[in-house]
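Asks: could you work out the structure for the sequence below:
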Amino acid sequence: MFLTCFYRRVRPPAKRGHPAIENPVFSESIHDPTNPVVQQFPLQYIQNATENYKTLIGEGGFGVVYKGVLPHGQEVAVKVRSSSSTQGTREFNNELRILSTIQHDNLVPLLGYCCENDQQILVYPFMSNGSLQDRLYGEAAKRKVLDWPTRLSIALGAAKGLMYLHNFAGRCIIHRDVKSSNILLDHSMIGKVTDFGFSKYAPQEGDSGASLEVRGTAGYLDPEYYSTQQLSAKSDVFSFGVVLLEIVTGREPLNIHRPRNEWSLVEWAKPFIRESRIEEIVDPTIKSQYHSESMWRVVEAALACTEPFATFRPSMSDIVRELEDALIIENNASEYMRSIESTGGSNRFLSVERKMLAPASTTGEPALNYCPIPR
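Replies: Predicted coordinates for the structure are as follows:
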């Protein structure tokens, strides 16, 4: 769950000699006609592509990631399971099963896999701009100042990827490890969600709903999921709210080297938002370089996502709409202000005070209360 891979999305043509996988364990998912072709690669092919695993670009609980180049020139990230990984086989099978079923522009796709000589290897497009975490507060060599419109665009892309998972035809898919290191950036700085090793289908009617193993990363983990072991899509929503706060503040979600009241990003940021003092938490590198209305949309969305009780959190569809509005406002600030002046009021905002449960919608999601808060 701690593995970070860097890919670049390019969909390759099918190659002779490397047919689409025909594994009976995964055949039901893979033969969905809407899926990209997932190829089974021989081990020698992987070794040639990576020059015998020459360039290490990441490592984590699953294993290590190497950079490679396929014969037709496509750069790839090759994730190799470590022999010492206790969860490796389960994660490998889960990722293969999930990624052979889904396809979306804001999800890092699977190009192929290899199971040979006890090796378990997954191959993805290489993402040339690393992860969102790298760009916000990673190693100095990987860090780069992101302006506010770029941050908004990345957040919107990742939100669309999660919305696709949660509304997947047939059955909702819950990622279970949403975090900034699992949002990768392609050559155009488009945000794409990755790492589906812990992903699960949402419990259906008749299921207990209990998750025997709570999965996630400290600082991002939904407190209600942790305490009840009841898994739902709203757990991803909580984690994404933490990511939004990272994007706003440029801070990591958990840092015990800060003063005690700043260890948790969520708990540190919430009072500032509720007291309308968001300028005090905004990343200093983008101070005075954003439209305040656009910023408010995002911090209010983050606050709603990180509500302690899942029933009060919005859906990813709601968050996508808010982020779309925020990006429109940011990119058309002057036109937006003229429209506000002409109507004599503000557009809608996410309410940050949820003292009563909103009426349930027809879709089963609790409706959101929208109202302006003091600025």
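Asks: from now on I want contacts and neighbour counts done on CA atoms only, so please keep to that.
Replies: Will do.
Asks: contacts for stretch 95-109 next, please.
Replies: 7, 9, 26, 29-30, 32, 34-36, 38, 110, 113, 122, 124-125, 157-158, 160-161, 164, 184, 190-199 (C-alpha atoms under 8 Å, 6 or more residues apart in numbering).
Asks: how far off centre is it?
Replies: The chain centroid and the centroid of stretch 95-109 are separated by 13 Å under C-alpha atoms, centre = their mean, to the nearest Å.
Asks: what do you get for stretch 157-172?
Replies: Stretch 157-172 sits 11 Å away from the centroid of its parent chain (C-alpha atoms, centre = their mean).
Asks: same check, this time on stretch 35-53
Replies: That offset, for stretch 35-53, works out to 26 Å (C-alpha atoms, centre = their mean).
Asks: stretch 45-64 now?
Replies: 23 Å.
Asks: which of the residues in it are buried?
Replies: 46, 49-50, 53, 57-64 (16 or more other C-alpha atoms under 10 Å).
Asks: and what of stretch 326-336?
Replies: 326-327, 329-330, 333, 336.
Asks: what would these look like in a markdown table with secondary structure and distance to Gln230?
Replies: Converted to a markdown table, the buried residues of stretch 326-336 look like this (DSSP: H, G, I helix; E, B strand; the rest coil; distance: C-alpha to C-alpha, whole Å):
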| residue | secondary structure | distance to Gln230 |
| --- | --- | --- |
| Ala326 | helix | 32 |
| Leu327 | helix | 34 |
| Ile329 | helix | 37 |
| Glu330 | helix | 38 |
| Ala333 | helix | 42 |
| Tyr336 | helix | 42 |
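Asks: please provide the structure for the following sequence as well, for comparison with the first:
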Amino acid sequence: MKINGSRLCLNLLIVVSLYVRIGEGQGNSILLNCGTNSTINVGGRRWVGDSATGGNVTLSSSGIEVSTSTFDGDQTYTPLYKTARVFVDSLNYTFRGAQGSYFLRLHFYPFSSENRNVNDSSFVVQANGIKLLSGFNVPDEILQKNLYIAKLGGNSSFSYLVKEFFFTVSGDVLMVEFIPAKGSFGFVNAIEIVNVENKLFVDSVSKVGSNGETSVLSLSKRGIETMYRLNVGGSPIKADEDLSLGRVWEADSSYMLTANAGSDIHTRANITYASANDTSIAPLVVYRSARTMSNTQVMEKRFNMSWKFEVDPDFDYMIRLHFCELSFDKANERIFRIYINNKTAADNFDIFKQAGGKYKAYHQDFLDMVPSVVNTLWIQLGPDPTAGAVGTDALLNGLEIFKLSRNGNLAYVGKLENPGARKTSKSVILWVSIGAGIASIVIIAASIALITCFCQKRRNKETDTKKHPPGWRPLFLLNSTANAKASLHQSLHGSMAPNRTGRRFTLAELKAATNSFEDSLIIGVGGFGKVYKGEIEDGTLVAIKRANPQSQQGLTEFETEIEMLSKLRHKHLVSMIGFCDEQDEMILVYEYMANGTLRSHIFGSNLPPLSWKQRIEVCIGAARGLHYLHTGADRGIIHRDVKTTNILLDENFVAKMADFGLSKTGPSLEHTHVSTAVKGSFGYLDPEYFRRQQLTEKSDIYSFGVVLFEVVCARAVINPSLPRDQINLAEWAMRWQRQRSLETIIDPHLKGTYSPESLTKFAEIAEKCLADEGKSRPAMGEVLWHLEYVLQVQEAWLRSINGENSFSSSQVLADHESREEVDVPEATTSDRGTDLDPKRFEDA
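Replies: So this is what the prediction gives:
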């Protein structure tokens, strides 16, 4: 863009007042072409230059006008986006005679110039006391939108931005104020003030998940921002096709989670509005197309059509769905459910009945609140299998999402408000870096001096060095009491330590048990070193974990595991038999688990796959172990590395949790979480823990949910060789589960061997475990209860197909619900943590 030099007044306070009587505009609307005195026709509408002398617009200050000869975008707006008004101080547009309801649309197209970098622009927009935008940067907004659509698999490309707001003006004046951030600037290309004569919104809206309860919104006192407006199943609709209000409708395909889950249909039939008051709700062209569920060639249609949207957290949202029955000519032929954010918004939804006939345009509004830690909103439609309708699919014609103001604010305050702060931050970072560099040199010099002194002392204690070398912390130092220390020293020849720390093996004994650590006996390898299968002198098979003495990697984990396993005893936790810390060695000895890891029995090996019943039983065992960890001690213990390779199976396929090296004592009563660096295994890691670095028991729940899906699907949790949307198992499985079609991707070995109801219930508890927010996930006791119910359903189904009895899921549920609490066997008073000191683990 070329800036008009005669109008550059960078340090002048610019107050532009445009006195326009709304009734004098075209169709009770005002269309302003900003940054020019020219009036042009764009999209069949007349746009008046905001600096034109005479007529409806007067300019009280020269301001800054910019122009460009190129525009890369929708050709409809090419003339309109060739000019813009730039402001470096507050800029006010004032419209008089503005009582009523209005759409306010602000048009932005990023410009380039030698004097300003549009990437550094940042400004606030307010209208009659409602903050509309804050820290607003146009290029960032456009980039984020394009990235989001690309992430969903869409190919839309936006080069300009239109922000649309709706509010009611109770007085006689509408003032739109633009305020640049300190040291920055802002701009606007065009402004629309569109009068809405018919009642577009009503105050009473159905609240999602409240069984028909409605909420009063008081919209006359609130501002509304249009977040999304989609023509579902059809082509984009331009402003000149929406004759009443000039709205733009995007195609919905870019926002669908699975594009082929819905097929588009069209009609040329005569469409009429279900109500005479709805003529401005949406243009009829929206109702001439729709999307219905695709035929997936499966016996039961349990999948959903799903749309995903990125929204601002901590706001109320009104979701407007547009319907028009295009196929069936009587009621009860197409009945479906509507889900919003995984909650039921409506069930037994019959378009024909709601609209009053075929080819009747009808809309339904819903209200839902998006919490502060969530930035997505899901819309899902799926069949209602209990309704017995002829049509086993759903239909949708259009979709709109509106954000409602909170306390006079529509702006998402999480955005950067002052680009000038970026420059300041860079200089601060530079000086901090210089200071850190100087400090590092001082620290390194001091460290060298200390190391020199330490090495000198070591040379004077060679004997002690051989016994307890650097890199390994002698085990008895982990015990704080003199009695514990003495008991360990008394066990040097293999006796069992009375404080339950386990047997202290000699290195010679463990070499004999493993044939001098023969490679053929290796049964596992980790960052700590290797695990060997061994046989001690009494013939007992053991697993021997030998750390690598040349590296300190895993030392803290070793010490943590010793502390944990020396105090914990439970049927579903792997037991530690003893240890060895002679010479340069740190070795742990465990009970031997003959059937290895759960993962090896699901995929990736030649072992026979587990049956569905066995898989449920294994998951129950692991859940019992985790439930004991979470509830056994006063503050509980968080495993922090739940995965299928840490679930081991004994000779009877009893599952036991293993590897407690990353475990952490839970928060105290006055805290909700443990703040700690993020550790865990990629693919199983709780995203909330990753984002906030706040560890809770619900982080284990998330990881266990991934395990449940891994058990069903029998594939790696991360597989980079797969298509992009299948790489992450949790995301992939959740997409199918939200469509209620998980059976499509289950392990082929399970086909025909499971009760469909048991799989449904199993998948539902796995879905709950993977909730975005930890507080929305169930406790491990609840997970365990549901898994036990799944097992009972599967067993009853197996008995029924063997002719032993008839299958009744309701009776199974009744029997299961009669249990008052979860049974956690083999956890004595001692085992439940009375001798467990949580403080010992705080630094692990």
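Asks: the contacts of stretch 95-109 of the first structure in helices, which ones?
Replies: Cross-referencing the contacts of stretch 95-109 of the first structure against helices under DSSP state H gives 29-30, 157-158, 160-161, 164.
Asks: just the buried ones from the contacts of stretch 95-109 of the first structure?
Replies: Buried, going by 16+ other C-alpha under 10 Å: 7, 9, 26, 29-30, 36, 38, 110, 113, 122, 124-125, 157-158, 160-161, 164, 184, 190-199, out of those.
Asks: returning to what we had before: what's the farthest-apart pair in the buried residues of stretch 45-64 of the first structure?
Replies: Largest separation among those by C-alpha to C-alpha: Ala49 and Gly61, giving 23.2 Å.
Asks: skipping adjacent residues, who's closest to the alignment partner in the second structure of Met163 of the first structure in space?
Replies: Matched by TM-score structural alignment, Met163 of the first structure corresponds to His627 in the second structure. Once flanking residues are discounted, His627 of the second structure sits nearest to Met780: 5.4 Å by C-alpha to C-alpha, 6 or more residues apart in numbering.
Asks: all strands of the first structure, in order?
Replies: For the first structure, the strands defined by DSSP state E occupy 39-40, 55-59, 63-69, 75-81, 112-116, 119-125, 173-174, 183-185, 191-193, 200-201.
Asks: of those strands, which approaches Trp296 of the first structure most closely?
Replies: Comparing the strands of the first structure under C-alpha to C-alpha, the one sitting nearest is strand 191-193, at 21.2 Å.
Asks: the closest one vs the second structure - mean distance after superposition?
Replies: The superposed strand 191-193 of the first structure is, by mean C-alpha distance after the TM-score superposition for the first structure, a mean 0.7 Å from where its aligned residues fall in the second structure.
Asks: which residues of the second structure does that strand align to?
Replies: Taking TM-score structural alignment, strand 191-193 of the first structure hits residues 655-657 over in the second structure.
Asks: residues near the equivalent of Arg297 of the first structure over in the second structure, how many?
Replies: Taking TM-score structural alignment, the alignment pairs Arg297 of the first structure with Lys761 from the second structure. Lys761 of the second structure has 16 neighbours, counted by other C-alpha atoms under 10 Å.
Asks: got a list of what Lys761 of the second structure touches?
Replies: Counting by C-alpha under 8 Å, 6+ apart, Lys761 of the second structure touches 786, 790.
Asks: likewise the one 4 residues further on?
Replies: Ile765 of the second structure is in contact with 705, 783, 786-787, counting by C-alpha under 8 Å, 6+ apart.
Asks: and Thr452 of the second structure, what pairs with it in the first structure?
Replies: Checking with TM-score structural alignment, Thr452 of the second structure has no match.
Asks: which SS class is Thr452 of the second structure?
Replies: Under DSSP: H, G, I helix; E, B strand; the rest coil, Thr452 of the second structure falls in the helix class.
Asks: now swap in the one 3 residues further on and tell me
Replies: Judged by three-state DSSP, the three-state class of Cys455 of the second structure is helix.
Asks: count the neighbours of it for me.
Replies: As a burial measure, Cys455 of the second structure scores 11 neighbours (other C-alpha under 10 Å).
Asks: got it, and Pro723 of the second structure?
Replies: Quick note: Pro723 of the second structure (other C-alpha under 10 Å) scores 9 neighbours.
Asks: what's near enough to touch it?
Replies: Pro723 of the second structure touches nothing, counting by C-alpha under 8 Å, 6+ apart.
Asks: thanks a lot, catch you later.
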